[in-house]
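Q: Next one to model:
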Amino acid sequence: MSAALLFFLPLVVLTLAICHLAARRSQSAGDFFSAGNRIGPWQNALALAGDYLSAAAFLGAAGLYFAAGYDSLVYAVGTLAGWPLLMLLLAGKLRQLGCFTVSDVLAQRFASRRLRALSATSSLLVTLFYLIVQMVGAGKLIELLFGLPYLAAVALVALLMVGYVAIGGMLATTWVQMIKAVLLLLCGAMLAWGVLAQFGFSAPALFDAATRLRGDAILLPGAALSDPVEVLSLGLGLTLGLLGLPHVLMRFLTVPDARAARRSAAIATLLVGGFFCLNILIGYGAIALLPAHPAFFDAGGKLLGGGNMAALHLAGLLGGAPLAGLVAAVAFATILAVVSGLTLAGAAAISHDLWAGLHSRTVSAAEKKAVSRYAALALGLLAVLLSTLFQQQNIAFVMGLAFAIAASANFPVLLLALYWRGLTEQGALACAASGILASGVLIVLGPAVWVAVLGFDRPLFPWASPALFAVPLAFAAGVLGSQRRALFRKVKPQ
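A: Got it, this is the predicted structure:
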């Protein structure tokens, strides 16, 4: 605990100082929501990596490796596959339009308040699911380190994240994410180095040790991925979900031009891919090394703090309290940086898209910023309440649900709006509404909510990820909704 505090306190003080400096430079709405379009490609790439490498990508991925082995690699490959598509399809296009939010992209084509409201609703839904992931990781981390009750731990995180967003806006969020990305990559490299050192810097020796303890099954898909439909649906959701995450898409609005947006996406792809490679060594290192140390397990044989704490326990094994404290502090900073980006995206959807976009009068920049601060507070409170329902779930798994919603609700209508001239307002409304309803209903009826949260014996929808069904439905609704008049046009009499 004392070692963790030595790293926790300086990081919190540093980020608060960054927020104060950023607040002095964020005078306009453009400064607050998009950092005045002054962020360079390398800076934005680091911020993108920091925004994306969340509690799920670090704590959750290592925990999933420890629990299921190969299954965690599927999540990594699926999400990484979306980055080249993001660079090719969306990065440059989004920057050329010069918007603040995803809803602005649709507003460029359709002056529809209904469509803006629907798009903002889908962005809020994705943001809330992703916030749950971060809150669960933060709550379990603080609960394990400092003995705070889970609810008090997530409330502390919510208080800090609301403060960061309300004070500093996008500029502060960018700086915090850049620093966090560097620290997270360094911690990942230290843990991977420490694991390899235990096996003579031989990766095959590491995997041999892991299979001796758990069998060859940890190198093969587990029971959760034995169904081809589940695997295909999960992969589709993870790949396309990245292209619908509001807090990631907002980052391309902070750079000076489209070329800088594409460059930042390319660099971020390399950074994220490198970290995922380190995660393989960390995850299998936890499998091979932790079981020999009963101090990391409770009387029932379960990992202290839950499976999401595997990386933290591995750090304690490899480097003692100092390394465990550093990893814990960086994981906490990781969560704060990501929730700040998420909260800003959600607050922008409320203040810029709903409050200002639906008003008949012109809303001033000061009023937008004030509404954003209240929205950040409301999102923080709601995320705390929802995270208590999912606190026993693996956060990498819950992240997959957030990606499925983003892939179904945001990506189809965004792609059609940018690339298909035949899209009409009715088609866009049908596309967005179908994606939101299909993904939301199927997730509630699936095992993640119907069984794990609501406590029923069997799910009404058998697959955890709905993307394979919801994404095609959204595209079909968009096309059919746009062609409705042509399909039902009456033939004029000769």
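
Q: all contacts plus neighbour counts: C-alpha atoms, from now on.
A: Noted.

Q: Which residue is the nearest non-sequential neighbour of the residue at minimal distance from the centre of the chain?
A: Nearest to the geometric centre of the chain sits Y130, at 5.1 Å (Cα atoms, centre = their mean). Distances taken as Cα to Cα, 6 or more residues apart in numbering place A402 nearest to Y130, at 5.7 Å, with adjacent residues excluded.

Q: isn't there a strand covering the one you found?
A: No: counting by DSSP: H, G, I helix; E, B strand; the rest coil, A402 is not part of a strand but helix.

Q: Hmm, it is touching Q134, no?
A: No: judged on Cα atoms under 8 Å, A402 makes no contact with Q134 at a distance of 11.6 Å.

Q: What ranges does the stretch 1-150 of the chain have for its helices?
A: With DSSP state H, counting those that start in this stretch as the criterion, the stretch 1-150 of the chain has helices at 2-25, 29-34, 41-52, 55, 61-68, 71-85, 92-97, 102-109, 113-146, 150-197.

Q: typo on my end, the stretch 301-450 of the chain
A: Here the stretch 301-450 of the chain has its helices, by DSSP H, counting those that start in this stretch, at 310-348, 365-387, 395-409, 411-419, 425-445.

Q: In a markdown table: these, plus mean neighbour count.
A: Listed next are those as a markdown table, based on neighbours: other Cα atoms under 10 Å:
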| stretch | mean neighbour count |
| --- | --- |
| helix 310-348 | 26 |
| helix 365-387 | 20 |
| helix 395-409 | 29 |
| helix 411-419 | 21 |
| helix 425-445 | 23 |
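
Q: of these, which approaches L151 most closely?
A: L151 sits nearest to helix 365-387 of all the helices of the stretch 301-450 of the chain, at 7.4 Å, using Cα to Cα.

Q: To compare against the first, here's the next sequence to fold:
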Amino acid sequence: MMTKNDTTRQVLTLLALFGVSAAAWSAGADLGQAQKQATNWTAIIMFAAFVVFTLFITKWAAAKTKSAADFYTAGGGITGFQNGLAIAGDYMSAASFLGISAAVMASGFDGLIYSIGFLVGWPVITFLMAERLRNLGKFTFADVAAFRFEQKPIRIFAASGTLVVVAFYLIAQMVGAGQLIKLLFGLEYYIAVIIVGALMMIYVLFGGMTATTWVQIIKACMLLGGASFMALSVLWHFGFSPEAMFASAVQIKTDLALKDGKIAEVAAAAGQSIMGPGNFVKDPISAISFGMALMFGTAGLPHILMRFFTVPSAKAARSSVMWATGWIGYFYLLTFIIGFGAITFVLTNPEFLDAKGALKGGGNMAAIHLANAVGGNVFLGFISAVAFATILAVVAGLTLSGASAVSHDIYATVIKQGKANSADELRISKITTICLGILAVTLGIVFEKQNIAFMVSLAFAIAASANFPVLFMSVLWKDCTTRGAVIGGFLGLISSVALTVVSPSVWEATLGNPKGSALFPYTSPALFSMTIGFVGIWLFSLMDKSARAAKDRDGFLAQQVRSETGIGASGASGH
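A: Just a heads-up that it's a prediction; the model follows:
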């Protein structure tokens, strides 16, 4: 017998399917007037097929999502291998696929700092975090940080840190999605962003973590397969000789510099510059700060940390990290080849360039054009569907972590003081999902011109400065107190956001202030704001002589036993 809720879900699912079909049809009808891109029906059909398929997954998942535990963590029933693929799917975002390849195409070897930085954060999670998180947590990383601390202040901080990181991370995904759909369908950018926001809300509202996990697994397999084909096609063209590929890229960059009117010596230097540092990161402090953001930010990303609560045991959590690290490492090798392949296949082909010589669809579309160059329309359609799947899966994971921060940490624990029922918590979660969807669309429109890998690096800097120090110190330092964790955490959060806003990347590039007017000269604030966060936690914990501080210190042994052995952590949720 169908309930009222089941009927509502089915109606909404059908409405969503109709909306996607209508969007695709109207895009096709409008292409002649828009003149942004010739109609690529192969791409549009694959694109629509993926959306329809994932909506059916969402419908299936909706039937399994009965409680808050189902919504947030899929009831803890995901295996280590599945979770490893889902983590890889969550982590291999639009920034990784579209942004890194675009950065390598523009800056050469300097773009590799993204791949290295994103990857080396995983040993930190493997050896310091994964098992402890699974043993201590329930739904969010705040459960871990608040294990021995006063609940209210630490959860307010954790929710604030989560929401700020999610907002910055969402910007990158929405920008990538908007540019991709604009290129494929000929729609206006803002309409493309609205479509993505609407689909993401449907996935999360009805499917929760179960739907999000399966969309991430399917997308990870598609992305790894598609990127492998692209990279092998590029290498095959050069007889599987990376040296020949690099030499060709240097020559093309030199020729382009000559075409721009540079003298031979300057042009040759410009060509050679893609094989060394200096094109993207200009000085050692920026390099260190940027690397720290990417490395330690990984261990503070709320949507990644949340995935450790979806597995049934600490052993499965550790296993999932090992699987994820392998898939992610392999993928980043591919993006590097794709970036250099874009130099040799895309920059020399007028079909992919506009009248000014810039990439059609914007700089982030290098990998999409390369797919067309090596595999024609059919492969372009596949890669476009994969890129869209990538964005939707990551946006859904981000939205879920933001919604859980508000409903579980703020509403259930702070406002209701742990007495909220599952239905109310779920309702607040869904309201938050809608609010985050609207916020994501708005920010995506405002930040249209930014490189998406760079926008993600700002989210990593904030996660490294706020979430990671609190998580690290609360789990591993006996003398850490509630006051120290909250004040230090907020100092890291506020300083990272403030320095980001007054850095050249936002102050000048996004807000339009004159060049050279930025108050903070470096691209990433992590070296400074992360230090402020750690020092704040250390200093204010040592200065804290309150009765609460004594209780916090006394609770360390119980926390340590639980985190190392898992004794006391029972059931699917970890408690």
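
Q: Give the aligned equivalent of the residue nearest to Y130 of structure 1 in structure 2.
A: In structure 2, A402 of structure 1 lines up with A459, judged by TM-score structural alignment.

Q: what's the distance between its match and M174 of structure 2?
A: If you measure A459 of structure 2 against M174 of structure 2 using Cα to Cα, to the nearest Å, the figure is 14 Å.

Q: Return the distance of the counterpart of G194 of structure 1 in structure 2 relative to K315 of structure 2.
A: In structure 2, G194 of structure 1 lines up with S233, judged by TM-score structural alignment. Per Cα to Cα, S233 of structure 2 is found 38 Å from K315 of structure 2.

Q: Compare those two and say which one has the larger neighbour count.
A: Legend: neighbour count by other Cα atoms under 10 Å for S233 of structure 2 and K315, higher for S233 (19 against 14).

Q: Quick one: residues contacting the more buried one.
A: S233 of structure 2 sits next to V374 when contact means Cα atoms under 8 Å, 6 or more residues apart in numbering.

Q: would you turn the helices of the stretch 301-450 of structure 1 into JSON lines with distance to W83 of structure 1?
A: Converted to JSON lines, these look like this (distance: least, Cα to Cα, whole Å):
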{"stretch": "helix 310-348", "distance to W83 of structure 1": "18"}
{"stretch": "helix 365-387", "distance to W83 of structure 1": "27"}
{"stretch": "helix 395-409", "distance to W83 of structure 1": "13"}
{"stretch": "helix 411-419", "distance to W83 of structure 1": "14"}
{"stretch": "helix 425-445", "distance to W83 of structure 1": "22"}
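
Q: out of these, which comes closest to V272 of structure 1?
A: V272 of structure 1 lies closest to helix 310-348 among these, at 13.8 Å (Cα to Cα).

Q: Please state the offset of that closest one from the chain centre?
A: Here the centre of helix 310-348 of structure 1 is set off from its chain's centre by 14 Å, with Cα atoms, centre = their mean, to the nearest Å.

Q: Look up the counterpart of it in structure 2, residue range please.
A: Counting by TM-score structural alignment, helix 310-348 of structure 1 corresponds to 366-404 in structure 2.

Q: for stretch 107-117 of structure 1, same thing?
A: Counting by TM-score structural alignment, stretch 107-117 of structure 1 corresponds to residues 146-156.

Q: what about stretch 366-384 of structure 2, how far off from structure 1?
A: With mean Cα distance after the TM-score superposition for structure 1, stretch 366-384 of structure 2 departs from structure 1 by a mean of 0.7 Å once superposed.

Q: what's the burial count for A299 of structure 1?
A: 9.

Q: What's the match for it in structure 2?
A: With TM-score structural alignment as the criterion, A299 of structure 1 matches A355.

Q: So its match, which state does it fall into?
A: coil.

Q: distance of V453 of structure 1 from A396 of structure 1?
A: 16 Å.

Q: Tell me, how many residues neighbour L389 of structure 1?
A: 15.

Q: which residue in structure 2 lines up with it?
A: Alignment note (TM-score structural alignment): L389 of structure 1 maps to V446 of structure 2.

Q: likewise D227 of structure 1?
A: Match for D227 of structure 1 (TM-score structural alignment): D283.

Q: same deal with H20 of structure 1?
A: Alignment note (TM-score structural alignment): H20 of structure 1 maps to K59 of structure 2.

Q: residues touching that match, list them.
A: Neighbour list for K59 of structure 2: R9, Q10, T13, F206, G207 [criterion: Cα under 8 Å, 6+ apart].
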